[in-house]
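Visitor: Here you go, sequence then predicted model.
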Amino acid sequence: MKTPDKKSALSEIDGINQPDTLSIHAVQQIQKLRKKQPSAKELIDGILKHDKVALSRAITLVESTNPEHLSKANEVINGVLPNANKSVRIGITGVPGVGKSTFIEAFGKHLTSLGKKVAVLAVDPSSTISHGSILGDKTRMEELVKDENAFIRPSASGETLGGVARKTRESIILCEACGFDTIIIETVGVGQSETAVHSMVDFFLLLKISGAGDELQGIKRGIMEMADAIVINKADGDNINKAKLAKTEFNRALHLFPAKKSGWIPTASTCSSYTKEGINEVWNTISDYLELAKSNHYFQEKRKDQNQFWMMETINEQLKSNFYNHPEIIELIEQNKKAVQNDEMSPFAAAVSLLEKYFK
């Protein structure tokens, strides 16, 4: 009697053939949908209906560096503009590690509990080497991101000066038109970004932590001079007494600055994003400021000045973009770079020759 062949344990047993897992029809449908871009009117209608998907797509459009998208982005902005400018814009900054994202989540959840609709525009730093950005703010604000009355949009800072995303100003307008009445702009906290954010918000909040050795540095001009309030974060556990001491030191420093045009006197306070202690007081401070600024018309005048400032900034940005994308300049700039590197031409003479060629 012949012994049957012993099959390997790794052999496949004959059975029902599985159908192809990849449907060509499904792939074609997906590709078709991806290629289809909504028109400017569709984006405008979606934003005015408070559609977050339309808002996200519109922000992507205005952030695009593709010259072909510029006119469409401007059409969307102009289309929603009559429905914008009805929010409170709050800028929040602080050094890395101060707990900006944790604070914004606690603060944002407090605002939504009061019936506010909150949009967070978080600017993440881009690597100067790989030019990439983590964009991890949604991960760090896991509770706020699930809130129906909240919208979080992280954007890479790119090559813009100081780390403020190039189109943050336009993104604010889009969020306002989409029905968000409180806009929070988080900066990367690396210097000149604060100046740019200060020029697009109504209230500028500076986050600090105690024990960092900078309490007495408060007398220095700069960001302290721009702040409408200082909040010492992480005032919990063993850190409470240190935070109270820092609060006293900062309040002393704030009195050394000249009075603000708004008539507002900045103050320092403490809070804990972990225990939520002091979060309500932060909103009360902002509310008091808004009441004062609107009553003496400073709020409206500041908005007008900001609009004028951003018009000039847009002109400067567009001129710079046109210069570097000019066909003849692209070719000549490489030649001049080599001439400068080889000491055949001074950097200033090289720049002047390029500008003269561009303006001919």
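Guide: Noted; the coordinates are in hand.
Visitor: Please count neighbours and contacts with C-alpha atoms only from this point.
Guide: OK.
Visitor: Would you map the strands across the stretch 1-150 of the chain?
Guide: Taking DSSP state E, counting those that start in this stretch, the strands of the stretch 1-150 of the chain run over residues 88-93, 118-124, 150-156.
Visitor: Now do Ser133: how many residues are near it, please.
Guide: 17 (other C-alpha atoms under 10 Å).
Visitor: if I look at it, how far off is Lys294?
Guide: Relative to Lys294, Ser133 is positioned 38 Å away (C-alpha to C-alpha, to the nearest Å).
Visitor: now swap in Leu245 and tell me
Guide: As judged by C-alpha to C-alpha, Leu245 and Lys294 stand 33 Å apart.
Visitor: what are the ranges of the helices in the stretch 151-300 of the chain?
Guide: 168-177, 193-198, 223-226, 240-254, 279-295, 298-324 (DSSP state H, counting those that start in this stretch).
Visitor: The nearest residue to Lys49 once chain neighbours are set aside: what's it in contact with?
Guide: Spatially, and ignoring its direct neighbours in sequence, Lys49 is nearest to Cys178 (7.0 Å; C-alpha to C-alpha, 6 or more residues apart in numbering). With contacts defined as C-alpha atoms under 8 Å, 6 or more residues apart in numbering, Cys178 is in contact with 47-52, 55.
Visitor: Restrict those residues to the buried ones and give me that as a ChimeraX selection.
Guide: Those of the contacts of Cys178 that count as buried under 16 or more other C-alpha atoms under 10 Å are selected in ChimeraX with:
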select :47,48,50,55
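Visitor: Could you provide the contacts of Cys178 in JSON lines, with additional columns for distance to Ser262?
Guide: JSON lines is the format used below for these (distance: C-alpha to C-alpha, whole Å):
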{"residue": "Ile47", "distance to Ser262": "33"}
{"residue": "Leu48", "distance to Ser262": "33"}
{"residue": "Lys49", "distance to Ser262": "35"}
{"residue": "His50", "distance to Ser262": "33"}
{"residue": "Asp51", "distance to Ser262": "36"}
{"residue": "Lys52", "distance to Ser262": "35"}
{"residue": "Leu55", "distance to Ser262": "33"}
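Visitor: Next up, a structure to set beside the first:
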Amino acid sequence: MEIADLATRVAAGDRRALARAITLVESGRADHRAQALDLIAQLAVSGAEALRIGLSGTPGVGKSTFIESFGLMLTGAGLRVAVLAVDPSSARTGGSILGDKTRMEHLSRDPQAFIRPSPAQSHLGGVARRTREAIALCEAAGYDVILIETVGVGQSETVVAEMSDLFVLLLAPAGGDELQGVKRGIMEIADLIVVNKADGDLRDTARRTCADYAGALRLLRKRPEDPEDFPKAMMASALDRTGLDTVWQEVQALAAWRRSHGHFARRRAEQARHWFEEEVRQGLLARLREEPAARDRMQELGDAVAQGTAAPGPAAREVLSWLRQG
């Protein structure tokens, strides 16, 4: 594979080249990993920057419908939109359906849009481990807005905040105890809560639900990087395509405020540091799995812990001591 040629084609906005590049960064092969790092380094010099929006929501809330309607609105306004949709993986087989293009039929045919489903595999956080690098590739390809759809709601999904500029939480009307079920962690990172399906017979219910969430948000501690009226709750209907323009206006307003006050650039810098440290952690774990001596030592101590002849803490300390000596 000629990496320089691939980088040129990605930078020119070639969607097929972009898909090939993302496949490369998602590969687990060592030679592909080296090529992926080379590719990312070549594209990093472009300095292109997109608005990264993380989206999550409870199952059945209409994430795919919302993203398609929202994406079509953005492409209709002349923007290029990339959707990185993370599908849950089977804990038994490791497989994923990867059916997001089917669920976003109209957006997938839009020449101004790019949709890439990826398996979550075993990575916590509702986003694939290489999603961050896929974001960088989409930025280099010239996309203006990147929508990162996560697997579903849960505390581990707060990791999406480490790769997005804004976080939108989609919720359904008439959710009963849903407000109790949504973890506080994800509520605290949400910049906008959008009550979807605010149409037909559910419109009045959605209005009451929106008011409930707005009241809950007022109880949370204000964040220094937000203007006075954020985070906020609002209603929308992906089916009727109403309220989407208001959501976009609020997203733009918040992003502009954070840029003007220096929070945007500082957050990007913090994210870069976080992912540097994450790569170091993953590299150490890979060394434990791949080097025969380390793998054997891990197996030996793991067996001792399982049999009750060693405690987890001291056994882990012994492995770390062994690594320092190596």
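Guide: Structure's in. What do you need? Since the model is a prediction, treat every value here as computed from it, not as a measurement.
Visitor: thinking again about what came up before, quick one: map the residue nearest to Lys49 of the first structure onto the second structure.
Guide: Per TM-score structural alignment, the equivalent position to Cys178 of the first structure in the second structure is Ala141.
Visitor: ok, so what distance separates its match from Met104 of the second structure?
Guide: With C-alpha to C-alpha as the criterion, Ala141 of the second structure and Met104 of the second structure are 21 Å apart.
Visitor: Return the residue of the second structure aligned against Val88 of the first structure.
Guide: By TM-score structural alignment, Val88 of the first structure lines up with Leu51.
Visitor: do you know how far the alignment partner in the second structure of Leu245 of the first structure is from Thr246 of the second structure?
Guide: Superposed on the second structure with TM-score structural alignment, Leu245 of the first structure falls opposite Arg208. Relative to Thr246 of the second structure, Arg208 of the second structure is positioned 18 Å away (criterion: C-alpha to C-alpha).
Visitor: What of Leu18 of the second structure?
Guide: Taken as C-alpha to C-alpha, the span from Leu18 of the second structure to Thr246 of the second structure is 31 Å.
Visitor: Then Ala48 of the second structure?
Guide: 26 Å.
Visitor: more neighbours, these two?
Guide: Ala48 (17 against 13).
Visitor: Translate Asn336 of the first structure into the numbering of the second structure.
Guide: Match for Asn336 of the first structure (TM-score structural alignment): Leu301.
Visitor: helix, strand or coil for the residue nearest to its match when sequence neighbours are not counted?
Guide: Once flanking residues are discounted, Leu301 of the second structure sits nearest to Ala315: 6.2 Å by C-alpha to C-alpha, 6+ apart. State at Ala315 of the second structure, reduced to three classes by DSSP: H, G, I helix; E, B strand; the rest coil: helix.
Visitor: And the alignment partner in the first structure of Ala315 of the second structure, how far from Ile129 of the first structure?
Guide: In the first structure, Ala315 of the second structure lines up with Ala350, judged by TM-score structural alignment. As judged by C-alpha to C-alpha, Ala350 of the first structure and Ile129 of the first structure stand 26 Å apart.
Visitor: Can you pick out the residue with more neighbours from these two?
Guide: Between Ala350 of the first structure and Ile129, counted using other C-alpha under 10 Å, Ala350 has the larger neighbour count: 18 against 6.
Visitor: for the more buried one, what are its contacts?
Guide: Per C-alpha under 8 Å, 6+ apart, neighbours of Ala350 of the first structure: 336-337, 340.
Visitor: Could you dump these into JSON lines and include distance to Ile232 of the first structure?
Guide: Below are those laid out as JSON lines (distance: C-alpha to C-alpha, whole Å):
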{"residue": "Asn336", "distance to Ile232 of the first structure": "50"}
{"residue": "Lys337", "distance to Ile232 of the first structure": "48"}
{"residue": "Val340", "distance to Ile232 of the first structure": "49"}
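Visitor: can I get those residues in TSV with distance to Asn149 of the first structure, secondary structure and neighbour count?
Guide: TSV is the format used below for the contacts of Ala350 of the first structure (distance: C-alpha to C-alpha, whole Å; DSSP: H, G, I helix; E, B strand; the rest coil; neighbours: other C-alpha atoms under 10 Å):
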residue	distance to Asn149 of the first structure	secondary structure	neighbour count
Asn336	53	helix	21
Lys337	51	helix	15
Val340	55	helix	17
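Visitor: between the contacts of Cys178 of the first structure, which is nearest Gln318 of the first structure?
Guide: Among these, Leu55 lies closest to Gln318 of the first structure (C-alpha to C-alpha), at 24.1 Å.
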